[in-house]
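> Let's see this in three dimensions:
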Amino acid sequence: MKIVIRNMAKADTDSVLGMMRDLAVHHDQLEYVKIDREQFVAQAFREHPSFGVFVAEAAGELVGYVSYTLNFSIWAGSTFLGIDDVFVKPGYRSLGVGQQLMTYTRKEAERLGLSHLKWEVEKDNHRAIRFYEDLGASLRIKGVVTWRNESEKGQLAAGAPEIM
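Have a look, this model is predicted:
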């Protein structure tokens, strides 16, 4: 089976959003997916996109994706690629699609002169951890702390200082 890895095109939007929802359902986190199609397109295809997506295509069908953002490490003084999602449709897992997606992502980060790639994995997702380690990535155990704003509009909570 021939897999083509490429940048997401606007025409891929619905397929990528569908896979993103599938991933969220798989992790029982669908309630956290707030982005709608209009916002997705606006953020992904503006002059300076908020995020990027690489897609895996087999016989004209999208079968996986990696979404990412570019971030700046203050300590390192350099920009790195932060992977948000890695997803391969169930019927295409263990066929090398994920490896091709990750390899492509790494090469693109190198091509852009980025210092490193970083992403998170659930500590009990042993299959994914093995997959990443087999790619040569190293796992660093570190807790992830989140503090969600109560406002759906993303406004600062009452009494919190503004960041300027």
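> Please make it C-alpha for all contacts and neighbour counts, starting now.
Fine.
> Which neighbouring elements make contact with the helix or strand where residue 79 lies?
For residue 79, the host element (DSSP states H and E) is strand 78-88. Using 3 or more CA pairs under 8 Å, 6 or more residues apart in numbering; DSSP states H and E as the contact criterion, the neighbours of strand 78-88 among helices and strands are helix 13-26, strand 61-73, helix 97-111, strand 117-118.
> Go through those and name the closest to residue 131.
Taking CA to CA as the criterion, helix 97-111 is the member of those that comes nearest to residue 131, at 8.2 Å.
> now that closest one, how far from the chain's geometric center?
On the basis of CA atoms, centre = their mean, to the nearest Å, helix 97-111 sits 12 Å off its chain's mean C-alpha point.
> Check which helices and strands that helix is in contact with.
Counting contacts by 3+ CA pairs under 8 Å, 6+ apart, helix 97-111 is packed against strand 3-7, strand 52-58, strand 61-73, strand 78-88.
> now it against strand 3-7, angle please.
Angle between the axes of helix 97-111 and strand 3-7 is 40 degrees (criterion: axes from the mean of the first three to the mean of the last three CA atoms, to 10 degrees).
> Residues in contact with helix 97-111: which ones?
With CA atoms under 8 Å, 6 or more residues apart in numbering as the test, helix 97-111 has contacts from 3, 5, 54-56, 64-66, 80-81, 86-88, 115-117, 135.
> Now the second one, please; I'll put the structures next to each other:
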Amino acid sequence: MSPFNIRPAAEKDVELIYGFILQLAEYEKLANEVVATREQLRETLFSEKRYAEVIIAEYENKPVGFALYFYNYSTFLAKPGLYLEDLFVIPEMRGKKIGKALLSYLAQLAIENNCGRFEWWVLDWNQSAIDFYRSIGAKGMDEWTVQRVDGESLHKLAGENVEVT
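Here you go, the predicted model:
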């Protein structure tokens, strides 16, 4: 049995999600841009009209990371797409394949929901993240900073064994 698992976030996780967002913003040198409040997160993530969804990664039952995502639409494919807005794993847990497990979980959701693509952006200075994304089959979009996993790479990523609770 794996020492970590991934679960959908619940309303009780708002404080945790907010904390992860602040840590991510600090890492990205964008802390001054965070204007979100806990109440806004509660409203936009857990009310009747939800705008995004969150999954939580836990290691030995302790929250260690999150991913926030939503569905978009590709007119060229005439299919929905899954867009990863944020992914964060606490620094001391990096290198344990938790980030890859979060991406694999999302790739599985993309396939289950007939998505034609799975995309995200990465800051151009974050070479370690770019290298990691390339290692799982993501392609850089030269005219954008969007990352995409599709086709064989999407299926390969979705094939990762992830314990889902």
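> Grab the nearest non-local neighbour of the residue nearest to the spatial centre of the second structure.
If you average the C-alpha coordinates of the second structure and look for the closest C-alpha using CA atoms, centre = their mean, you land on residue 67, 3.3 Å from that point. Leaving aside its sequence neighbours, residue 67 of the second structure sits nearest to residue 87 (CA to CA, 6 or more residues apart in numbering; 4.3 Å).
> quick one: the one you found and residue 59 of the second structure, what's the gap?
Counting by CA to CA, to the nearest Å, the gap from residue 87 of the second structure to residue 59 of the second structure is 16 Å.
> Kindly report the same for residue 123 of the second structure.
Residue 123 of the second structure is 26 Å from residue 59 of the second structure, by CA to CA.
> So which of residue 87 and residue 59 of the second structure has more stuff around it?
When neighbours are counted by other CA atoms under 10 Å, residue 87 comes out ahead of the other of residue 87 of the second structure and residue 59, with 20 against 16.
> show me the contacts for the more buried one.
The neighbours of residue 87 of the second structure, taking CA under 8 Å, 6+ apart as the test, are 65, 66, 67, 68, 99.
> Counting neighbours, what do you get for residue 36 of the first structure?
A count of neighbours around residue 36 of the first structure, defined by other CA under 10 Å, yields 9.
> and residue 64 of the second structure, how many residues sit next to it?
Burial of residue 64 of the second structure is recorded as 21 neighbouring residues (other CA under 10 Å).
> hang on, it packs against residue 58?
Yes - contact status for residue 64 of the second structure versus residue 58: in contact at 5.4 Å, counting by CA atoms under 8 Å.
> can you name the two of the contacts of residue 87 of the second structure that are farthest apart?
Taking CA to CA, no two of the contacts of residue 87 of the second structure sit farther apart than 68 and 99, at 12.6 Å.
> Give the helix, strand or coil label for the residue of the second structure positioned farthest from its centre.
For the second structure, the C-alpha farthest from the mean C-alpha position belongs to residue 76; by CA atoms, centre = their mean, that distance is 23.6 Å. Assigned with DSSP: H, G, I helix; E, B strand; the rest coil, residue 76 of the second structure falls in the coil class.
> How much space separates it from residue 5 of the second structure?
Distance, residue 76 of the second structure to residue 5 of the second structure, using CA to CA: 35 Å.
> again with residue 69 of the second structure
Following CA to CA, the distance that separates residue 69 of the second structure from residue 5 of the second structure is 18 Å.
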